[in-house]
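Visitor: need coordinates for the below:
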Amino acid sequence: MCACWSSRAHTVTDIGFRVDDFAPEGPIRFSFVSPSWEIPYSAEFTDQGLVYSPVGDDALVSVQRTALPAADWINQHKPYLYFAGDRILTPDDRLHAPRTDLPPFDLSLLAPVEWDGVNIQAESMDPERLPHTVQYYMYRYLSEQQHFDVLIDDDGSNEVADLVGITADDKDITITLVHCKYSHEPAPGHRVIDLYEVCGQAARGAKWREYGIEALLRTLYNRAVRWAARNPGKSPYLLGSIDELYRIRERALQLRPHINTVIAQPGLSAAVCSSEQQHLLAGAHSYVKALTKGTFTVYCSP
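Guide: Model prediction:
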């Protein structure tokens, strides 16, 4: 299955979903993002439930040799939407809210670091491995803090995570999903907008525990091949290699899986973390822990 716009087609697995407006009222605004194009969309509640529509020109989705507008496809295959307060809108337009208030976020899960030499408003290290970025800092920092057999740069449309670390021994396989986000301002603070998207990324990443580790490794393998094809002479493997990933894939079904989640947002200040930020983090933490049973760490500024 693939999506095409302006004569550039991409498989649906390479199409990302980016929220463009975090306002508490009005239509939901987001974009479909591919490696070569972006299409703005909106979603509004009607008598027929939540209805998705393109803001301008639409893409075409090819399914079993039949082309149809992307709006038709997404209205037939609605995604789960995650809102503040740990609320979830299901594909059948049912809004689920927690029966009880979430406990306050455990501030001990905040891990302040200094971000020396980092422009906290620059997120992606790109294939050139730009050293002043949030992603590059986390790559070097985590590599020094723990061992990875494989560490992959998966940054891009519909990513599993910005960085994915894999460690395997005779009994266990541990996947570390690192979700990085730039700061909206040059100085750390208590802005809720700095956490909306990265908390959503962490929630989406947790779903891989349900899909299965083998499916996750297969997806990473295929995405790494495409990453290398888009960037001749570069490698998505920051540590390890495609051969090592293949060897781990071969025995993954015999290993006990673990998924750990990391959020990296230097725009968040641990010293002034607001109640609104704590509430958002508490929702992400509750959801991720329920699915993965793994660790949940937030790297931020002091």
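Visitor: C-alpha only now, for contacts and for neighbours.
Guide: Will do.
Visitor: run a quick neighbour tally on residue 96.
Guide: Counted with other CA atoms under 10 Å, the neighbours of residue 96 add up to 13.
Visitor: typo on my end, it should be residue 17
Guide: Neighbourhood size, residue 17 [other CA under 10 Å]: 15.
Visitor: for it, give me its contacts.
Guide: Contacts for residue 17 (CA atoms under 8 Å, 6 or more residues apart in numbering) come out as 30, 31, 32, 33, 157, 158.
Visitor: in three-state terms, how would it be classified?
Guide: Following DSSP: H, G, I helix; E, B strand; the rest coil, we place residue 17 in the strand state.
Visitor: returning to that earlier point: show me which of the contacts of residue 17 is closest to residue 76.
Guide: Taking CA to CA as the measure, residue 32 is the one of the contacts of residue 17 closest to residue 76, at 16.1 Å.
Visitor: contact partners for residue 69?
Guide: Residue 69 touches 58, 59, 60, 61, counting by CA under 8 Å, 6+ apart.
Visitor: summarise which helices and strands the helix or strand containing residue 200 is packed against.
Guide: Here residue 200, judged by DSSP states H and E, is contained in helix 193-206. Secondary-structure packing of helix 193-206 (3 or more CA pairs under 8 Å, 6 or more residues apart in numbering; DSSP states H and E): strand 172-180, strand 256-269, helix 275-292.
Visitor: residues in contact with it: which ones?
Guide: 19, 22, 82, 160-161, 177, 179-184, 259, 261-263, 265, 267-268, 277, 280-281, 284, 287-288, 291-292.
Visitor: what subset of those is buried?
Guide: The neighbour-count test (16 or more other CA atoms under 10 Å) marks 19, 82, 160-161, 177, 179-184, 259, 261-263, 265, 267-268, 277, 280-281, 284, 287-288, 291-292 as buried among the contacts of helix 193-206.
Visitor: please provide the structure for the following sequence as well, for comparison with the first:
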Amino acid sequence: MPLAIEWPYQLVATMSDRRQLKHDDKSFPLLDTEFRVTAYDTDGPLSFEVVTPGWTLGYEFQFRDDGPPLICATGGDGEVVTNAGATSLSAFLTSHGLLVTFEDELVLVEQGFLLHPNRDRRLYPREAIETFDWSGVNIKRESQGADRDPSSIQHRSIAVLSAEADWEIVIDDDGSGEMADIVLIRRVDQDMEILLAHCKYSSKTTPGTRIDDFYDVCGQAMKMNRAKSMPELLTRRLLRRERERQAEGRTGLMTGSVETLAAIARESRFRTLRATVAIIQPGLLRSKASDDIRALLGATDRFLSETYGMKLRVIASD
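Guide: Okay, here's the model as predicted:
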């Protein structure tokens, strides 16, 4: 089962805001594009969408025996524009490749090789799963939206997470190209502590043990490219996105100010990152977490820990 598609690590490190993605006369920074798996399936084509605030385009992998996979547009194609010229997005993706993470720790790297560690699967400990009080929350409603709906999962999560520590910044970054649904930041001595929370709605009105509720949110958690693992890139990107929101008369800031966020971004290169990723899925009843769900969470936990030195929190229903 494919979980996540993202840029190769080395490409993210060299991206700048000047590299734009254009389609239908609307341009956006390439860094702010988002890859979304089209279908969580074990057969059929490996397809995905490229999503920006202005449009969505479909693509799929075409595998071949004599080289890396081709990545082809299934409808309209985007255009990557730089100071040196322009090229189609499909050609750009084929040239640079993409990373695809599957369940069971299987990874398709940009050269077209499948990598699979030879080890037993790890079950995430049931006792490590946290729970929130979801009373009054519609667990099928994920985002709080512009009206900051108090019955949403995101709104309740912001309230609970904000109370856990003296966070300097709490920001709703929900949207295409997001760092996470909720980002919380504080400076502690010489460290920068960051919590990246990914919320996911439940497919049913009552908690249970549905693995389909986890494929997407685990994929979001695994999409931890260098922009999210390097404090300077992460904070600068958050600052730019917030300034763009404020220029449109909106804000994602729930705690703190753009001036505080700018100060954190300036200092970030001199601080050590301590990052935690949270998966928030009230559709899971902790006592009924199946081995398949715990294996998926265990693989996510191991990926984040071994690749980035990040901790994982899982938050469900009691």
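Visitor: so what number do they get for TM-score?
Guide: The TM-score (TM-score structural alignment, normalised by the length of structure 1) is 0.93; 299 aligned residues with a CA RMSD of 1.7 Å.
Visitor: selecting buried members of the contacts of residue 69 of structure 1 in ChimeraX, what would you type?
Guide: Command for ChimeraX that selects the buried part of these, burial taken from 16+ other CA under 10 Å:
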select :58,59,60,61
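Visitor: out of the contacts of residue 69 of structure 1, flag the one nearest to residue 134 of structure 1.
Guide: Closest to residue 134 of structure 1 out of those is residue 59 (32.1 Å), distances taken as CA to CA.
Visitor: what's the distance between the closest one and residue 133 of structure 1?
Guide: Applying CA to CA, to the nearest Å, the value for residue 59 of structure 1 to residue 133 of structure 1 is 32 Å.
Visitor: same question for residue 270 of structure 1.
Guide: 20 Å.
Visitor: next one: the counterpart of residue 114 of structure 2 in structure 1 from residue 282 of structure 1, what distance?
Guide: Aligning on TM-score structural alignment places residue 114 of structure 2 opposite residue 95 in structure 1. Counting by CA to CA, the gap from residue 95 of structure 1 to residue 282 of structure 1 is 19 Å.
Visitor: which of these two has more neighbours?
Guide: Taking neighbours as other CA under 10 Å, residue 95 of structure 1 and residue 282 compare with residue 282 leading, 22 against 13.
Visitor: now do the helices in the stretch 1-150 of structure 1.
Guide: In the stretch 1-150 of structure 1, the helices defined using DSSP state H, counting those that start in this stretch lie at 70-76, 134-145.
Visitor: please work out which of these is packed deepest.
Guide: Mean neighbours per residue, mean count of other CA atoms under 10 Å, is largest over the helices of the stretch 1-150 of structure 1 for helix 134-145, with a mean of 18.
Visitor: give the aligned range of that one in structure 2.
Guide: The aligned range for helix 134-145 of structure 1 is 153-164, by TM-score structural alignment.
Visitor: which residues touch that stretch?
Guide: Here stretch 153-164 of structure 2 has contacts from 132, 134, 137-139, 141-144, 148-150, 170, 181-182, 184, 199-201, 280, 282, using CA under 8 Å, 6+ apart.
Visitor: let's see which of these end up in strands.
Guide: Residues of the contacts of stretch 153-164 of structure 2 located in strands (DSSP state E): 170, 182, 184, 199, 280, 282.
Visitor: before we move on, the earlier item: now for the match of residue 114 of structure 2: which residues touch it?
Guide: Here residue 95 of structure 1 is in contact with 87, 88, 89 (CA under 8 Å, 6+ apart).
Visitor: count the neighbours of the last one for me.
Guide: Other residues lying near residue 89 of structure 1 total 17 when counted by other CA under 10 Å.
Visitor: got it, and residue 205 of structure 1?
Guide: Neighbours around residue 205 of structure 1, by other CA under 10 Å: 23.
Visitor: relative to residue 96 of structure 1, how far out is it?
Guide: In terms of CA to CA, residue 205 of structure 1 sits 20 Å off from residue 96 of structure 1.
Visitor: before we move on, the earlier item: possible to save the ones in strands among the contacts of stretch 153-164 of structure 2 as a markdown table with distance to residue 120 of structure 2?
Guide: Below are those laid out as a markdown table (distance: CA to CA, whole Å):
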| residue | distance to residue 120 of structure 2 |
| --- | --- |
| 170 | 38 |
| 182 | 33 |
| 184 | 34 |
| 199 | 28 |
| 280 | 26 |
| 282 | 28 |
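Visitor: of those - the most surrounded one?
Guide: Highest neighbour count within those, by other CA under 10 Å: residue 282, with 31 neighbours.
Visitor: give the contact list for the equivalent of that residue over in structure 1.
Guide: Taking TM-score structural alignment, residue 282 of structure 2 has residue 266 as its aligned residue in structure 1. Residue 266 of structure 1 makes contact with 115, 120, 134, 181, 182, 183, 188, 299, 300, 301, according to CA under 8 Å, 6+ apart.
Visitor: check the gap between the aligned partner of the last one in structure 2 and residue 90 of structure 2 for me.
Guide: Meaning residue 301 of structure 1. Under the alignment (TM-score structural alignment), residue 301 of structure 1 pairs with residue 317 in structure 2. Distance, residue 317 of structure 2 to residue 90 of structure 2, by CA to CA: 42 Å.
Visitor: and for residue 209 of structure 2?
Guide: 38 Å.
Visitor: also residue 238 of structure 2?
Guide: Distance, residue 238 of structure 2 to residue 90 of structure 2, by CA to CA: 27 Å.
Visitor: who's in contact with residue 37 of structure 2?
Guide: Residue 37 of structure 2 neighbours (CA under 8 Å, 6+ apart): 2, 3, 4, 5, 47, 48, 49.
Visitor: now with 10 Å, please.
Guide: Neighbour list for residue 37 of structure 2: 2-5, 46-50, 58-60, 100, 215-216, 219 [criterion: CA atoms under 10 Å, 6 or more residues apart in numbering].
Visitor: got JSON lines for the helices of the stretch 1-150 of structure 1, with distance to residue 254 of structure 1 too?
Guide: Below are these laid out as JSON lines (distance: least, CA to CA, whole Å):
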{"stretch": "helix 70-76", "distance to residue 254 of structure 1": "36"}
{"stretch": "helix 134-145", "distance to residue 254 of structure 1": "26"}
